[in-house]
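1. Predicted coordinates and the sequence they were generated for:
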Amino acid sequence: MFSSSPHILNTRPTGQHHAFSHKLQALGFTVSHLPCLSIASLPGTPLQDDPQVRFDIVLFTSANAVNFAHAQRPLPWDGVAIHAIGAATARALQTLNQPLALIPQAPFNSEAYLAQLSHHLPARLLLIKGQGGRDLISSQLRTSGWQVSEMDLYRREIPSKNMHLIATILDKKPLDLISVTSNESLDNLVILTGQHLPGVLQLPLVVNSQRAIEKAKLFGFSKDPIVACPPGDEGQITAIQQFFRLHS
């Protein structure tokens, strides 16, 4: 049985966590923030040329990719088709008045994007993304005759371990659920919680992908994670509300 104001742990990067926390608080939840990912720009990776000169399509893989690209070469960009994988990425582009040539489709992942391109003639595509991550899109498209270039504009890092913050969060009120947005965040959560990990492994998670479920099982989380549909803030909030309605 949960309290009337269940305690949610928000693991989003500092500076990118406010909207999610505020929405949950407005719904009556108690929210604590433990950043399990930090985002940093990559030096020496400028967007030197106009993308429309060399490419037919530019694909942004995240809102962070949009923001770092915009800082170097302000959007909107004309003369090139702009694509986004996820709904949050599409919103970030639309906020900058960038028209989209392709509307992302659920479940907003690499597989869904490749399915959208299945009948598209091979073209020149620039993939703007963060360092690392999956290479499914690049490898599949190249196999199909596409010319694919990649531009890494940022990297994901693990924040410094702050045991005082972790202890403060856990001592304030027992956690009821943890919100995780990526596999990297889940990796870092396990590292950062240190001696508190045994208790953390007993908590339910809300995640954005099936791959995160598989990773959580490998780490030893005792409860099946809840997958947000659609992935992202709105889908996670809906999933959290449904979870606590079922368990109230």
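-> Thanks, I have it.
2. use CA for all of it now, contacts and neighbours both
-> OK.
3. wait, isn't residue 69 in contact with residue 153?
-> Yes: contact criterion CA atoms under 8 Å: residue 69 and residue 153 qualify, at 7.2 Å.
4. For the longest strand along the chain, buried residues please.
-> In the chain, assigned by DSSP state E, the strand with the most residues is strand 147-157. By 16 or more other CA atoms under 10 Å, the buried positions in strand 147-157 come out as 147-148, 151-156.
5. quick revisit: hey, what's in contact with both of residue 69 and residue 153?
-> Applying CA atoms under 8 Å, 6 or more residues apart in numbering, one finds that residue 69 and residue 153 are jointly contacted by residue 128.
6. quick one: what helix or strand has residue 75 in it?
-> Take DSSP states H and E as the rule and residue 75 turns out to sit in neither a helix nor a strand.
7. which secondary structure elements does the longest strand of the chain contact?
-> The elements that strand 147-157 packs onto, with contact taken as 3 or more CA pairs under 8 Å, 6 or more residues apart in numbering; DSSP states H and E, are strand 38-41, helix 63-72, strand 124-130, helix 136-143.
8. What angle do strand 147-157 and the second one make with each other?
-> It refers to helix 63-72. Interaxial angle, helix 63-72 versus strand 147-157 (axes from the mean of the first three to the mean of the last three CA atoms, to 10 degrees): 100 degrees.
9. to the chain's geometric centre, what's the distance from helix 63-72?
-> Averaging C-alpha positions (CA atoms, centre = their mean, to the nearest Å) puts helix 63-72 15 Å from its chain's average.
10. second one coming, line it up with the first:
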Amino acid sequence: MSGCDLNGLGVLVTRPAGQAGPLAASIRQMRGKPTFFPGVVIEAVEHGRLVSALSSMTPMDLAIFVSPTAARLGVPPLIEKFGSLDGLRVAAVGRTTAAELEKLGLTDIIVPDSSSGGEALAGCLQLGQLANRKVLLVRGEGGNDVLETALRKRGANVWLFECYRRCLPGADFGAVEPLLRDGRIGAWMATSGEILDNLLRLAGEHAALLRNTPLFVNHPQVAVRAFSQAVKVIFVTSGGDAGLSAGLCTWFCEPRASMS
């Protein structure tokens, strides 16, 4: 981000493997030092199960993608099933997901303006016009039910397409612990409640180091969850990698009034 100098600040980047590159590049551009520690492992659902799940599906009126992974793993089997997604209304829960959909050739994507998450998307969709419409919700196994519930309450016929599963990483937190202890990591990020929970669980007896390090999240619900788990300093940013980068810049680069 132009004009922002993190002056070597270490930032713990916890996005899943394969999704952290752009955010890390932004941190480096601001002269920060990203450290990778994926907070969740993504596993694709077997192709045969995806084919079976789509076998009885007819064309939808709207497809909603809840994450970049949902876009990356959900679009190809849908194109395989229907041949093309031309004419299908498409929505994304945030800017990062919308960017992934655009990489896959989709356009005119409905996306919340300033926030991210199912609640934000529900707020910008014309839910009153979805009664009796067929809505495809593309997500991971056991995903958040907030958006699904909101759609069903408006009378939408919701079909779930669960194309991946999220797993607890097997990584050793011991590599991160000394970096937190001696201040070489001065901020960390969690873009979902699951990542937050996993990091604190993996930290084990060292979880206090995370709780005492400024946390950056891009959704109010994750902030509430972090507060309930005794994280001391929580900064809620706008959506996407750009929002997280701007949050770091605001907290560490811009003057702040002293807090009593």
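-> Ah, there it is. Bear in mind that the values here come from a model prediction, so they are computed numbers and not experimental data.
11. what's the mean deviation for the longest strand of structure 1 versus structure 2?
-> Compared with structure 2 after fitting, strand 147-157 of structure 1 deviates on average by 0.8 Å (mean CA distance after the TM-score superposition for structure 1).
12. Which residue in structure 1 aligns with residue 159 of structure 2?
-> Under the alignment (TM-score structural alignment), residue 159 of structure 2 pairs with residue 149 of structure 1.
13. Nearest approach to residue 225 of structure 1 belongs to which of the helices and strands packed on strand 147-157 of structure 1?
-> strand 38-41 (23.1 Å; CA to CA).
14. Run through the neighbouring helices and strands of the helix or strand that that closest one is followed by.
-> Using DSSP H and E, the helix or strand that directly follows strand 38-41 of structure 1 along the chain is helix 51-54. Judged by 3+ CA pairs under 8 Å, 6+ apart, helix 51-54 of structure 1 has no packing partners among the helices and strands.
15. The helix or strand just after helix 51-54 of structure 1 corresponds to what range in structure 2?
-> Toward the C-terminus, helix 51-54 of structure 1 is succeeded by strand 57-60 as the next helix or strand (DSSP H and E). Alignment of strand 57-60 of structure 1 against structure 2: residues 62-65, by TM-score structural alignment.
16. Next, the mean deviation of that stretch compared to structure 1.
-> Mean for stretch 62-65 of structure 2 is 1.2 Å (mean CA distance after the TM-score superposition for structure 1).
17. what residues does that stretch touch?
-> Stretch 62-65 of structure 2 is contacted from outside by 71, 88-93, 97, 133-139, using CA under 8 Å, 6+ apart.
18. Next: stretch 13-25 of structure 2.
-> By CA under 8 Å, 6+ apart, stretch 13-25 of structure 2 touches 34-42, 188-191, 195, 241-242, 245.
19. Let's see that with 6 Å instead.
-> Stretch 13-25 of structure 2 is contacted from outside by 34-40, 189, 241, using CA atoms under 6 Å, 6 or more residues apart in numbering.
20. Check which residues of the biggest helix by length in structure 1 are buried.
-> Ranked by residue count under DSSP state H, the longest helix found in structure 1 is helix 233-246. Applying a neighbour-count criterion of 16+ other CA under 10 Å, one finds 233, 235-237, 239-240, 244 buried in helix 233-246 of structure 1.
21. and which of the residues you listed is nearest to residue 109 of structure 1?
-> Comparing the buried residues of helix 233-246 of structure 1 against residue 109 of structure 1 with CA to CA places residue 235 closest, at 14.3 Å.
22. aligned partner of that closest one in structure 2?
-> Under the alignment defined by TM-score structural alignment, residue 235 of structure 1 corresponds to residue 243 in structure 2.
23. got the contact list for its match?
-> Contact analysis of residue 243 of structure 2 by CA under 6 Å, 6+ apart lists residue 237.
24. Now do stretch 192-211 of structure 1: distance to the chain's middle.
-> Stretch 192-211 of structure 1 sits 17 Å away from the centroid of its parent chain (CA atoms, centre = their mean).
25. so it aligns onto which residues of structure 2?
-> Taking TM-score structural alignment, stretch 192-211 of structure 1 hits residues 202-221 over in structure 2.
26. Can you report how many residues lie near the closest residue to residue 55 of structure 1 other than its chain neighbours?
-> Spatially, and ignoring its direct neighbours in sequence, residue 55 of structure 1 is nearest to residue 124 (5.0 Å; CA to CA, 6 or more residues apart in numbering). Using other CA atoms under 10 Å, residue 124 of structure 1 has 14 neighbouring residues.
27. same thing with the one 10 residues further on?
-> Look at residue 134 of structure 1: counted by other CA under 10 Å, it has 9 neighbours.
28. quick one: residue 60 of structure 2 and residue 135 of structure 2, what's the gap?
-> 6 Å (CA to CA, to the nearest Å).
29. Quick check on those two: which one has the bigger neighbour count.
-> Ranked by neighbour count (other CA under 10 Å), residue 60 of structure 2 and residue 135 place residue 135 first, with 24 against 17.
30. Trace that one over to structure 1, please.
-> Under the alignment (TM-score structural alignment), residue 135 of structure 2 pairs with residue 125 of structure 1.
31. Could you single out the most deeply buried of the helices and strands packed on strand 147-157 of structure 1?
-> Among those, strand 124-130 has the highest mean neighbour count (mean count of other CA atoms under 10 Å), at a mean of 21.
32. Tell me the helices and strands packed up against it.
-> Judged by 3 or more CA pairs under 6 Å, 6 or more residues apart in numbering; DSSP states H and E, the packing partners of strand 124-130 of structure 1 are strand 57-60, strand 147-157.
33. Give me the secondary structure label for residue 5 of structure 1.
-> Under DSSP: H, G, I helix; E, B strand; the rest coil, the three-state class of residue 5 of structure 1 is coil.
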